[in-house]
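Q: Coordinates for the following, if possible.
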Amino acid sequence: MLWRSNYTSDSGKTFYYVSLYAGSDWLPEIYQALATKGKGFCDLPASINPRYALITTEDGNTAKIEYPFAPGTAEWFLFWQQIEGNPLIITSKGIGETVKRGTQ
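A: Below is the predicted model:
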C-alpha cells in the first residue's frame, strides 16, 4: 500500500508529499499518525533509495515499511520502539537510506 509523508533525508533535506511503500498490517501508530494513506504528489529523486524496516511476524509473513523519519529523531525512536514492542512481530531490521554515488 502507498502512503504519503514528508521525508527527511539522512543529510537533513526535506522532500514533501513523497510516496512511500508500506506493505504491512502492523504499522506503528506513529507511522499512521504522521503519514496518510494514498500516493504522494511526488517521488524521491532517483538518486535516493529510502530507508525501510523489514519485519517478520509470528506467522512467518514478512513486510517492508519505507519510513520518513530521520535517524535520531523522536519519531524515529518511537517508530522502532513501537515495532519492537509489538508482540506479533518477531524480528525487525532497519535498512538505511542509500544515495547513489556522485549525487546529493
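Q: Only C-alpha atoms from now on, for both contacts and neighbour counts.
A: Will do.
Q: and the gap between K93 and I55?
A: Counting by Cα to Cα, to the nearest Å, the gap from K93 to I55 is 7 Å.
Q: As a check, name the ranges of all helices in this protein.
A: Counting by DSSP state H, the chain has these helices, from start to end: 29-34, 74-84.
Q: Adding distance to K64 and mean neighbour count, write these out as a markdown table.
A: Rendered in a markdown table, the data for these read as follows (distance: least, Cα to Cα, whole Å; neighbours: other Cα atoms under 10 Å):
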| stretch | distance to K64 | mean neighbour count |
| --- | --- | --- |
| helix 29-34 | 13 | 14 |
| helix 74-84 | 12 | 16 |
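Q: I have a second one here; can you model it like the first so I can compare?
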Amino acid sequence: MWRATYVTDTGKLYPYISLEVSDFFLPIIFTANAIRGAGFCTLPRNIQPRQAILWDTEGGEHKIEYPFRPASAEWIEFWREIRTNPLIISSKGIGEIRVIK
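A: Sure, this is the predicted structure:
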C-alpha cells in the first residue's frame, strides 16, 4: 500500500489517498511522488482510480494505481519508465472511472 495526492481527471486534489500497488516494478516518478504506507483518506465512492496493468516476461500480471493526471509531466514520465523497462513485455492503462449512481 502506498499513499499520494491523487489528482482527478478534472484537476481536483485528494491528499493522502491509499493506492494499491504491486511492488514488481515501481517507476522512479511514482516513488518520488508517493509514500509507502496506507493513506488517511479515500476517494469518493464514485471515483475509481487510474491503473497501470503490467505483464512481466514470465506472464505475471501486476497492477499499479497511480495518482497522476493524464498528459501531466509526471504521467508522461510514469508511462515512459514503464515502456522502457525490459522486464515488462506488455502494459495497458485503465483510466479514472466515474461511477454514476
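Q: Superposed, how do the two chains score by TM?
A: Here the TM-score for the pair of chains, by TM-score structural alignment, normalised by the length of the second structure, is 0.97; 101 aligned residues with a Cα RMSD of 0.8 Å.
Q: hmm, back to that, K93 and I55 of the first structure - which one has more neighbours?
A: Set K93 of the first structure next to I55 and count neighbours by other Cα atoms under 10 Å: I55 wins out with 22 against 12.
Q: out of everything not next to it in sequence, what's closest to that one?
A: S92 (4.4 Å; Cα to Cα, 6 or more residues apart in numbering).
Q: So what's the residue count around the one you found?
A: S92 of the first structure: 16 neighbours (other Cα under 10 Å).
Q: Contact partners for the counterpart of it in the second structure?
A: Counting by TM-score structural alignment, S92 of the first structure corresponds to S91 in the second structure. Listed by Cα atoms under 8 Å, 6 or more residues apart in numbering, the contact partners of S91 of the second structure are A52, I53, L54, W55, I82, R83.
Q: how close does the residue nearest to the spatial centre of the second structure sit to A32 of the second structure?
A: Compute the mean C-alpha point of the second structure, and by Cα atoms, centre = their mean the closest residue is Y66, 1.5 Å away. Here Y66 of the second structure is placed at a distance of 12 Å from A32 of the second structure (Cα to Cα).
Q: Check G95 of the second structure too.
A: Counting by Cα to Cα, the gap from G95 of the second structure to A32 of the second structure is 21 Å.
Q: Matching D25 of the first structure against the second structure, which residue comes up?
A: D25 of the first structure maps onto F24 in the second structure when the alignment is built from TM-score structural alignment.
Q: give me every residue that touches its match.
A: H62.
Q: quick one on the thing from earlier: so the residue nearest to the centre of the second structure makes contact with Q51?
A: Yes - between Y66 of the second structure and Q51 a contact is recorded at 6.0 Å, counting by Cα atoms under 8 Å.
Q: Run a quick neighbour tally on N46 of the second structure.
A: With other Cα under 10 Å as criterion, N46 of the second structure counts 11.
Q: Now do the same contact list for E81 of the second structure.
A: By Cα under 8 Å, 6+ apart, E81 of the second structure lies in contact with P27, I28.
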